[in-house]
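Asks: Provide a 3D model corresponding to the input given below.
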Amino acid sequence: MSNTGTWMQRIAQDWLVHTLTGSAAAVGITLALQFLPILLFGLYGGVLADRLDKRKLLLFTQSAMGLTGLLLAALTLTGNVNVYHVYALAFVLGLVTVVDNPTRQTFVSDIVGPDLLRNAVSLNSANFQSARIVGPAVAGVLISAVGSGWAFLFNGLSFLAPIAGLLLMRTGELNPARRAPRGKGQLREGLRYVGSRPELLWPVVLVGFIGTFGFNFPIWLVAFTDRIFLAEAGTYGLLNTLMAIGSLSGALLAARRGGSRMRFMVAAAGGFGALLMIAAAAPVFWVFALLMVPVGLIGMTFVISANTSLQMASDPAMRGRVISLFMMVFVGGTPIGGPLLGWLTDTFGPRLGILAGGLVCAAAALAVALILARIGGLRLKVDLRRGHRHLDFVPRAPAVGEVPREAARELPDETPEEAAARPRREENQHLSRTP
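Replies: Purely as a prediction, here's the structure:
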């Protein structure tokens, strides 16, 4: 119920800003202000999630988010709203989200325990995407009929549902992780923890690029609706609904997967960038609209794969800080990508704006794939023969004088000169034993 209200407010807020200003860049500024606090303070939210009672934290954050919706509704329904009110409330909502996001994400593990974590994260995303199907469609009709204010009012009241759910929980049946004790340097400790583990670091880097340059759909869909297809809020809501159908499908498919390999996550990121570039060239509305389904599916598959991989690979006592870093780079990059891509969209047109985002996403996926392959001792193999896999990563043959990784673990420490001379020494030993 609350997720439906949240999506209604997102659609109404984007359309209200566009109505007040007529600018895609203004929509980008709104997004930037909403996510700027996550970029600046996101890691502190993770420290609080690791240190404090998650259920009590969520009661506070959900109440505060409901109040921002009610205040925006009051301003809009009385006719006193202007774009600066929206900017200010978006910034306040971002401050609350700094604590809410990592707390809510890691609270899933407290509810179901580690064995069901992957499925629970996927089904939680499916819940969110189900609301994304209903919310934009209802918002589009509501905005066209009576205005944006009623969508804001519904969202503010909808937070009564999660608040009631949190209050009714039987706390004795939760599986709370061990809380991190209060101490100095916990922020730096979290950064060092991620930086020292490639299985955490490179997914976070890739998520940062995809979140900053790929998930700017409020800018692109508003601009395509208004400037390319010359349509109204109902069409904007329809495009969001079609994307949500794809996202829901991606969430349900992710729930069925038994594992999440790193190469699958990187491939999803590359496919997402490619689909954005294809959408940029869509000649007519129905082609663009149908493309929103696979865009949503692949995008959600990537996000869930990255989220669950990070949660399962991190220590429970560090999980809040790891997920806060994940959320910080995923949505905290919007203050950079939002205004930049909004300016590109306004100046050069919506098609070039979404094309630029897709190019950056595809390039980032390729770069991370090559880095991970090098770390893992792999190389890219191209095979154009029929019946063979055309592109694949295979073990890299060691260079002359280089020790294979498995053998290197068994060798004692030696100087570079001794390592270089080892192949000749081993050959001589073999010849001396040959009759």
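
Asks: going forward, measure contacts and count neighbours with C-alpha atoms only.
Replies: Will do.

Asks: how much space between residue 252 and residue 266?
Replies: 19 Å (C-alpha to C-alpha, to the nearest Å).

Asks: got it, and residue 153?
Replies: Distance from residue 153 to residue 266, by C-alpha to C-alpha: 40 Å.

Asks: just to revisit the earlier point, and residue 252 and residue 266? which has more neighbours close in?
Replies: When residue 252 and residue 266 are compared for neighbours, residue 266 comes out ahead with 26 against 21, by other C-alpha atoms under 10 Å.

Asks: count of neighbours near the residue lying closest to that one once chain neighbours are set aside?
Replies: Among residues not flanking residue 266 along the chain, residue 365 sits closest, at 5.7 Å (C-alpha to C-alpha, 6 or more residues apart in numbering). Residue 365: 26 surrounding residues under other C-alpha under 10 Å.

Asks: again, but for residue 428
Replies: So residue 428, with other C-alpha under 10 Å, has 12 neighbours.

Asks: in which helix or strand would I find it?
Replies: helix 416-433 (DSSP states H and E).

Asks: Next: residue 28.
Replies: Here residue 28 is assigned to helix 24-51, by DSSP H and E.

Asks: quick check, distance from that helix to the centre of its chain.
Replies: Offset of helix 24-51 from its chain centre (C-alpha atoms, centre = their mean, to the nearest Å): 13 Å.

Asks: Another for comparison:
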Amino acid sequence: MNALQLYTPVPGTRRVPRNRLMLSILGGATMRVGKRDGLLSALRHRDLPVLLSAFAISASGSWAYNVGLSVYVYDQTKSATWAGAVTVGRFVPSMLFGAYGGVLAERFERIGFMVRLDLICTTLMAGLTVLAAFDGPAWAAIAIAAVNSTITMSYQPAVAATMPQLVPARDLAAANTLQNTVENLAVIAGPAIGALLLLSGSVSFAFGVNAASFLVSALLVIRIKVRSKPVDVTEDGAAGPVRQMLVGVRAIVSTTAARLLVAYSVLASFVYGVDTVQFLLISRERLGTGSDGYGYLLAGLGVGGIAAAALVNRISAWPRLGTAILAGMSLYCLPTLLFLVVDVPVGAFGIEILRGAGTLVVDVLAITALQRSMPPDKLARVFGAFFTLVLLAITLGALVTPQVLNHTSLNTTLWLAGLGIPAAAALGWPLLRRMDNANVARLAVLEPRIVVLQRAAILAEAPRAVLERLAAGAAELEVAAGQAVVTQGEEADAFYVIEQGGMTVSSHGEDGIERSLPPLVPGDYFG
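Replies: So this is what the prediction gives:
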């Protein structure tokens, strides 16, 4: 049962039933229940805005750097294969060592660990700035980017595992949506910054801005007050590196819902890998905007994610997440077919807005489900495995797309990404429907308990997700007439809501005289 204590009785109170049925929630933790929460409710928790600010600054610099790196390599080589190599070169090392990044994020205190990673990335980006200033070779720029990406692979699981410490469970979906919104804002602002810097003719300055953003991020992250407790990932020396990494994989595959949600998030990441190559060709061959149009298309994805943020927060509470996942995949992929006929930048921007909304649905639902369902002492390793799978998918997409383009055409890749991927996603519908039906059946069992909890004034305005978690951890008790439930001087260890019958209440004051208090009726609570 969930450990939960919502209310502590006043000393000297005695409650005795005069009928028989009530709902109890056992435990000793505390929870605040207020009015229904919206997307911005998560910002009430002090450390989350600090983390989001650091993330916004660092991500904006990184997106400016991403655009600069892709354009720098492409302009030097004039090759779609080399453009794909930028993505592959950054992600393959991360894919190989990323799972161990989750182990490191578990092994060390996470906030201090993230600060050290920011400082290392500052140094690497400073080196890339010097390289670009002296017109260094493309392969060297890709090599530095690969090392930087490998370092940041420990950062992502550290952030994801820290999030449940910054906000309560009811605000997790909102917090993740806000993080994705910040990232989408960075997708818009970063490429715009990168484009302005490219127009000025200074790619090295874009890399320098990224170096500065990592430094500012470190100065902000160090202000976060929450601290994690390091985990002995070696299990007293019995677990080697491989076994340590496999902990996260085993945790994901242990539940059907986690497997499905992660699988669809990985599939969406494959499509993004395809996009990293296709965007360059769409910009050059269809839109006539040259290499600069790459950032323009990425900005469209970001705008779509921002527009859908509030909706995604609401979707996270739906009982049929499988339906939402499949709809998100379809919205991400199907509009790609419009590039077969659209050849104006404004139309292309609108297409990417639609696609950005779709991919946000898939990503937020997968990450939030993992944060809510995985054990806290394994969470960083779970996200180490998750982000490694994501990078593997992006790498495969970026690696396969140039080969398909070399043997066919851009139209072929548009058909495959726009129709082939949704068709593959639809094959999982029976499994998604089974997951949805199981969740609906579980909620049907909980519904009578939820109704009882809603009668209590303290829970009347509680969000649906909170009521579901309380109901799942509740137990029904039948109490005989005259039996004491709470006795004066006892430690409060449960919260009770009366479902049927009533309770008489009496109290012994300081003078030792027993006095009767107003009785309790169905819908009243105590404990």
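
Asks: residues contacting whatever residue of structure 2 lines up with the residue nearest to residue 266 of structure 1?
Replies: Using TM-score structural alignment as the criterion, residue 365 of structure 1 maps onto residue 425 of structure 2. Applying C-alpha atoms under 8 Å, 6 or more residues apart in numbering to residue 425 of structure 2 gives the contacts 264, 326, 329.

Asks: which among those gets closest to residue 197 of structure 2?
Replies: Set against residue 197 of structure 2, the nearest of the contacts of residue 425 of structure 2 by C-alpha to C-alpha is residue 329 (33.9 Å).

Asks: Around that closest one, how many other residues sit close by?
Replies: 26.

Asks: How about the secondary structure of it?
Replies: Recorded secondary structure, residue 329 of structure 2: helix (DSSP: H, G, I helix; E, B strand; the rest coil).

Asks: Alignment lookup: it to structure 1.
Replies: In structure 1, the residue matched to residue 329 of structure 2 (TM-score structural alignment) is residue 269.

Asks: pull the longest helix from structure 2.
Replies: helix 47-77 (DSSP state H).

Asks: what packs against that one?
Replies: For helix 47-77 of structure 2, the packing partners by 3 or more C-alpha pairs under 8 Å, 6 or more residues apart in numbering; DSSP states H and E come out as helix 80-107, helix 138-166, helix 172-199, helix 203-221.

Asks: Give me the mean deviation of the second one from structure 1.
Replies: Following the fit onto structure 1, the mean deviation recorded for helix 138-166 of structure 2 is 1.6 Å by mean C-alpha distance after the TM-score superposition for structure 1.

Asks: and residue 228 of structure 2, what does it touch?
Replies: Residue 228 of structure 2 makes contacts with 109, 110, 111, 162, as judged by C-alpha under 8 Å, 6+ apart.

Asks: if you set the cut-off to 6 Å instead, what comes out?
Replies: residue 109 (C-alpha atoms under 6 Å, 6 or more residues apart in numbering).

Asks: Where does the helix holding residue 428 of structure 1 end up in structure 2?
Replies: The aligned range for helix 416-433 of structure 1 is empty, by TM-score structural alignment.

Asks: And that helix, what's buried?
Replies: Within helix 416-433 of structure 1, no residue is scored as buried using 16 or more other C-alpha atoms under 10 Å.

Asks: Residue 368 of structure 2 and residue 375 of structure 2, how far apart?
Replies: Counting by C-alpha to C-alpha - residue 368 of structure 2 and residue 375 of structure 2 are separated by 13 Å.

Asks: between those two, who's got more neighbours?
Replies: Neighbours were counted for residue 368 of structure 2 and for residue 375 using other C-alpha under 10 Å; residue 368 has more, 22 against 12.

Asks: re earlier: how about the helices and strands packed on helix 47-77 of structure 2, which one is nearest residue 26 of structure 2?
Replies: helix 138-166 (22.0 Å).
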